[in-house]
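Trainee: Task: produce atomic coordinates for the following.
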Amino acid sequence: MPARPTRVLVVDDSALVRQLMTQLLGEAAGIEVVGTAADPYIAREKIKQLAPDVLTLDIEMPRMDGLTFLRNLMRLRPMPVVMVSTLTERGAQVTLDALALGAVDFIAKPRLDVVQGFHEYASVLVEKVRQAARARVVPAVAARPLPPEAQLASQPLGYRTTDRLLAIGASTGGTEAIREVLARMPADAPAIVIAQHIPGAFSGAFAERLNRHSKMTVVHVEHDQPLLAGHAYVAPGGRHLRVQRSGARWHCRLGDDEAVRRHRPSVDVLFESVAEHAGANASAALLTGMGDDGARGMLALRKAGATTFAQDEASSVVWGMPGAAVARDAVDHVLPLEHIAHHLLCAASIDSSALPSGRYLT
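Mentor: Sure, this is the predicted structure:
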């Protein structure tokens, strides 16, 4: 028997947007738009009646804003939600709040020609809805305590901060996964370079948010910026981030060259540059995300002598990118999210005997 189509409820106060999204999603194989709602109160009743698999949710709506509705939904009936966000500073902040509350992903709402813009985004919208239907929904919870061994991360491990480099890549679900990893890092951790799939209008707000939740200093990368211990560097959306050695130091290089497998920044581009210029002095983690970006770069890192980690399936929102790296035999250790910071630090320490002995750690 053919698989049941993914049932979608579209929630937006704009009749035009509801019509466009219904049309674009309805034309996609394996997706059925079972209803629309103009505000959260109508949406609440239609969720009860129609039992959709995925919700698309506008942020700015009458009677109740999307963020309040999402918070209530994740408390009472957690389900996959794709936010429809505006490409503005406020839109970026609210979208990051929505992801923290448990939304799986977001798509940017066109600001000018809405009809043309949505048609250009059609393939992205369809793919995000399909992935959301398979995603692990993680409602916002209070910060989890550190596992006993990870509490060692706050103690001196003898980091070789002048010659060690950490790299992190992520996509769907990554904004919160990266926040959790950085929140567990001490202020004197080795420099960390980060590639997260995110629009250019959102990446600055993302870096600011990470900085508020980390003992490290988190910055939005500028071209030719030197890498310093105790700092984490977030790639700007729409630009590739590479690491290059200049004398005794590493520097960030930003590029506007072609997207790699539709992504810019690309995790593969970042990881391959780290493999070339840092090699065995690097450690890297590939976190939750759809697709396979980062798998090739992680294999290059492992071949160059770097220690490589992947987030495990159970803690990932989408186990696409880390799963692809595991399939390529590019990963030394597969770990739950809460263990990754500690083991990245162990790999960067003078004594790396605390690293797990096997591939999988549960």
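
Trainee: switch to C-alpha atoms for all contacts and neighbour counts from now on
Mentor: Noted.

Trainee: Count the residues that sit near residue 114.
Mentor: 14 (other CA atoms under 10 Å).

Trainee: show me what contacts residue 292?
Mentor: By CA atoms under 8 Å, 6 or more residues apart in numbering, the contact list for residue 292 reads 320, 321, 322, 324, 325.

Trainee: Ok, residue 84 next?
Mentor: Residue 84 neighbours (CA under 8 Å, 6+ apart): 56, 57, 58, 59, 106, 107, 108, 109.

Trainee: Wasn't residue 242 part of a strand?
Mentor: Yes - counting by DSSP: H, G, I helix; E, B strand; the rest coil, residue 242 is located in a strand.

Trainee: so it touches residue 277, yeah?
Mentor: No - judged on CA atoms under 8 Å, residue 242 makes no contact with residue 277 at a distance of 9.6 Å.

Trainee: what about residue 308, is that helix, strand or coil?
Mentor: Quick answer, by three-state DSSP: residue 308 is strand.

Trainee: Mind checking which of residue 242 and residue 277 has more residues around it?
Mentor: residue 242 (26 against 18).

Trainee: And the more buried one, how far from residue 281?
Mentor: 16 Å (CA to CA, to the nearest Å).

Trainee: Okay, buried residues for stretch 201-215 please.
Mentor: 201-211, 214-215 (16 or more other CA atoms under 10 Å).

Trainee: swap that for stretch 309-324, sorry
Mentor: Here stretch 309-324 shows 309-313, 315-324 as buried, counting by 16+ other CA under 10 Å.

Trainee: nearest to residue 254, of the residues you listed?
Mentor: Taking CA to CA as the measure, residue 254 sits nearest to residue 321 out of the buried residues of stretch 309-324, at 22.8 Å.

Trainee: Distance check, the closest residue to the closest one other than its chain neighbours against residue 8.
Mentor: In space, and not counting its chain neighbours, residue 321 is closest to residue 292: 4.4 Å by CA to CA, 6 or more residues apart in numbering. Going from residue 292 to residue 8 by CA to CA gives 26 Å.

Trainee: Please generate a structure for the following sequence too, so the two can be compared:
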Amino acid sequence: MTSCKKLQRKKIICIGTSTGGPRALQAVLTQLPKNLDASIVIVQHMPPKFTKSLADRLNTICDIDVKEAEDGEQLKEGTAYIAPGGRHMTIIQTGGRAKVKIVDSPTVNGHRPSVDVLFNSINKLTNFDKIVVIMTGMGTDGAAGLVELKKDSNVYSIAESEETCIVYGMPNAAIATKQVDVIAKLGDIADTILNYIR
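Mentor: As a prediction, the model looks like this:
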């Protein structure tokens, strides 16, 4: 019974990153297969306009599809959605399907988009296996959201190791919460994700 229920659950991968993030995202996303059985949602701290060019560039070098997220679009497996610069991305559930909702609420942790805002919205999804990844970046964005996620959600959490971070702030803050399941070098993060969702 448990294994059947497990098979029915959708999967969502949530990535938060900041300084050094474009390089880190390239390292992870280029290692994911086109037939990935999960949707990916990403917050990269960036101002408006820069996120679309980042998404377009990653899309040309990745097997999966990569795009800047648009309000109201339904998440598809094998696709990565990057929050538009200067706006928060949340994920809502309607009729069992996950959709993007872009909001212009105030900054959180000094950021918009904010990793915590994304994580807090993911917390409300039901019947999803959730994988969260916190990579290189300044500050603590994502740590509070991780703590909330771990309270009552089915969540597997990964933090980038200090060894490969450009800036160890965000992963270090996440690790300090004692809610991180795996600490992995940048080059090992994609395999860590794939080993969990297979």
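
Trainee: Give me the TM-score for these two chains.
Mentor: TM-score for the superposed pair, counting by TM-score structural alignment, normalised by the length of the second structure: 0.92. Supporting figures: 191 aligned residues with a CA RMSD of 1.6 Å.

Trainee: what range in the first structure does stretch 59-78 of the second structure sit on?
Mentor: Mapping stretch 59-78 of the second structure onto the first structure (TM-score structural alignment) gives residues 211-230.

Trainee: For the matching stretch, list every residue counted as buried.
Mentor: 211, 214-222, 226-230.

Trainee: Now, these that are in helices?
Mentor: residue 211 (DSSP state H).

Trainee: Which pair in the buried residues of stretch 211-230 of the first structure has the greatest spatial separation?
Mentor: 215 and 222 (20.7 Å).

Trainee: Tell me the helices and strands packed up against the helix or strand residue 131 of the first structure falls within.
Mentor: Assessed by DSSP states H and E, residue 131 of the first structure sits inside helix 122-134. Applying 3 or more CA pairs under 8 Å, 6 or more residues apart in numbering; DSSP states H and E, one finds that helix 122-134 of the first structure makes contact with helix 15-26, strand 54-58, strand 81-86, strand 105-109.

Trainee: which strands and helices sit next to the next helix or strand along the chain from the longest one?
Mentor: Proceeding C-terminally, helix 15-26 of the first structure gives way to strand 31-37 as the next helix or strand, assigned by DSSP H and E. Based on contacts counted as 3+ CA pairs under 8 Å, 6+ apart, the elements that strand 31-37 of the first structure packs against are strand 6-11, helix 15-26, helix 40-50.

Trainee: now those as JSON lines including mean neighbour count?
Mentor: Output for these, formatted as JSON lines (neighbours: other CA atoms under 10 Å):
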{"stretch": "strand 6-11", "mean neighbour count": "24"}
{"stretch": "helix 15-26", "mean neighbour count": "17"}
{"stretch": "helix 40-50", "mean neighbour count": "15"}
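
Trainee: Could you save the ones you listed as a markdown table and add columns showing distance to residue 133 of the first structure?
Mentor: Shown next, in a markdown table, are these (distance: least, CA to CA, whole Å):
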| stretch | distance to residue 133 of the first structure |
| --- | --- |
| strand 6-11 | 7 |
| helix 15-26 | 13 |
| helix 40-50 | 15 |
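
Trainee: closest one to residue 262 of the first structure among those?
Mentor: Here helix 15-26 is closest among these (CA to CA), at 20.2 Å.

Trainee: hang on, the earlier thing: make JSON lines out of the helices and strands packed on helix 122-134 of the first structure and add distance to residue 287 of the first structure.
Mentor: JSON lines is the format used below for those (distance: least, CA to CA, whole Å):
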{"stretch": "helix 15-26", "distance to residue 287 of the first structure": "28"}
{"stretch": "strand 54-58", "distance to residue 287 of the first structure": "23"}
{"stretch": "strand 81-86", "distance to residue 287 of the first structure": "19"}
{"stretch": "strand 105-109", "distance to residue 287 of the first structure": "15"}
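
Trainee: So for residue 163 of the first structure, which of these sits nearest?
Mentor: Nearest to residue 163 of the first structure among these is strand 105-109 (35.8 Å), distances taken as CA to CA.

Trainee: by how many degrees do that closest one and strand 81-86 diverge?
Mentor: 30 degrees (axes from the mean of the first three to the mean of the last three CA atoms, to 10 degrees).

Trainee: Packing partners of strand 105-109 of the first structure?
Mentor: Looks like strand 105-109 of the first structure contacts strand 81-86, helix 122-134 (3+ CA pairs under 8 Å, 6+ apart).

Trainee: Would you check the span in the second structure matched by that strand?
Mentor: With TM-score structural alignment applied, strand 105-109 of the first structure matches no range in the second structure.
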